[in-house]
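# Sequence plus the predicted model coming up.
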Amino acid sequence: MYAVIKTGGKQYRVQPGDVIVVEKLDGDTGADITFDDVLMLGGDKGVTLGAPLVAGASVAASLVETRKGEKIKVFKKIRRQGYRRTNGHRQMESVLRITGISGKDENAKWDGKAETLTLAEKNARARGLAPRVEAEAPKAKAKPAAQSEIAETEAKAPKAEAKTTETKKAAAPKTAKAETAEKPAAKKAPAKKADKAGDDA
C-alpha cells in the first residue's frame, strides 16, 4: 500500500518503512507526526484519488532527526566592476520514517524491522537515490549427483571433444593463394649508408 502526501509545498509518494526528507517540521527526535493531506491512496483494492484530498485518510510517521541539508553556494558577480560575493546556505530539513498508512477500506503498518544502514546509505535512501532492496528468498542447494552419473558424464565428454577435432581436420585444406595472402610480407633490410668519414678520406 502506498500514498501520496503533501508537506512543505511538495508531494511525496510513500510506503510503510520508507525514509524521506521533507522541509523542517517541529518536534523532537522520535516524535510521532500525522499527515492528513493525503492526495492519493493505492493498494490491493485499487487507487483512490482525492478531490483534492482523500477523506478519512492519514499517514503516520516518526521523526528520525532534524538536520541541515547539503550546502548551496550563492555566487554574485558584476563584470568589469571588481564585485564578487560568495555565500553559502544549508536548509534545515527533517528525516522521517513512515510507520503506517490508514484509509477507509484498508490499513498498512511498518513491521518495525530496522535496517542497518551506514550514514552514506541513509542519506542516499532519504534523498531517493538508492531504492529499497527487498530480501531475496534463499536459493535451494543443488543435490550432489550419484557417482555413477558423474562417471557417465566424464566418459561422454572425451568423445564429444574427439568429434569436434575430427570435423576440424575434415575441413577443406587452404589453397596456396590463401596461405600466401595470410603470411605478412617480408621486410627489406635497410640499405647501409657509407661512412662520411671514409668518403672524405
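Alright, I've got the coordinates.

# rest of the way, CA atoms for contacts and neighbours
Will do.

# ok now the lengthiest helix in the chain, how far from the chain's centre?
Criterion DSSP state H: the longest helix present in the chain is helix 147-169. Centroid separation between helix 147-169 and its chain, computed with Cα atoms, centre = their mean, to the nearest Å, is 43 Å.

# right, and the helix or strand after that helix?
The first helix or strand that comes after helix 147-169 along the chain, using DSSP states H and E, is helix 176-182.

# Tell me the helices and strands packed up against the helix or strand just after that following helix.
Where DSSP H and E defines the elements, the next helix or strand beyond helix 176-182 is helix 196-200. Judged by 3 or more Cα pairs under 8 Å, 6 or more residues apart in numbering; DSSP states H and E, helix 196-200 is in contact with no other helix or strand.

# hold the first one in mind and look at this next one:
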Amino acid sequence: MLAVIKTGGKQYIIKPGDLLKVEKIEGEVGDIVEINEVLLVKTDKEIKIGTPLVENAKVRASIVEQGKAPKVIVFKKKPKKGYKRKKGHRQLYTTIEIKEIIV
C-alpha cells in the first residue's frame, strides 16, 4: 500500500513503517496523529486519485521526535554602502512513523 499526503505545504510519498521528517505538528512524543489530506492511495488492486483529496482516506502516524534543524545563517550585504545583516534560523520539525493508511 502506498499514499501521497500533504502536510506543511509539501507532498510526501509514504507507506506503512516509513519514518518521515515533516514541519512541526503539535503533540507529544508517542501521540497518534491523523493526516486527512491524502491526495492518492494505491492498493494492490486499484489506484484512487483525489480531486483534490481522496474521500474518507486518512493516515495514522505516531510522533517519534520533536526537534530543531541545524542553524541556517542568512547574511545580507550591500557593497560600498556599509550595510550588513546577519541572522540565524532553526526550523522546527517533527519526525513521524506511519502506522496505517485507511481508505
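Ah, there it is. In this text the structure is predicted, and so the values were computed from the model without any measurement.

# In the second structure, what stretch matches the longest helix of the first structure?
Alignment of helix 147-169 of the first structure against the second structure: no match, by TM-score structural alignment.

# neighbouring contacts of that helix?
Residues outside helix 147-169 of the first structure that contact it (Cα atoms under 8 Å, 6 or more residues apart in numbering): none.

# tell me how far the ends of stretch 78-88 of the second structure are from each other?
This stretch, stretch 78-88 of the second structure, spans 18 Å end to end (Cα to Cα, to the nearest Å).

# Pull the contacting residues for the residue lying farthest from the centre of the second structure.
Distance from the C-alpha centroid of the second structure, by Cα atoms, centre = their mean, peaks at residue 80 (42.2 Å). Not one residue lies near residue 80 of the second structure by Cα under 8 Å, 6+ apart.

# so it, which of the three states?
Under DSSP: H, G, I helix; E, B strand; the rest coil, the three-state class of residue 80 of the second structure is coil.

# Let's verify the residue nearest the centre of the second structure: helix, strand, or coil?
Closest residue to the average C-alpha location of the second structure: residue 22 at 2.9 Å, with Cα atoms, centre = their mean. Classification of residue 22 of the second structure by three-state DSSP places it in strand.

# My guess is it contacts residue 91. True?
No. If you go by Cα atoms under 8 Å, residue 22 of the second structure and residue 91 don't touch, sitting 10.5 Å apart.

# from what I can see residue 18 of the second structure touches residue 97, true?
Yes. Here residue 18 of the second structure reaches residue 97: they are 5.6 Å apart, a contact under Cα under 8 Å.

# quick one, which of those two is more surrounded?
Neighbour count, other Cα atoms under 10 Å: between residue 18 of the second structure and residue 97, residue 97 has more, with 22 against 12.
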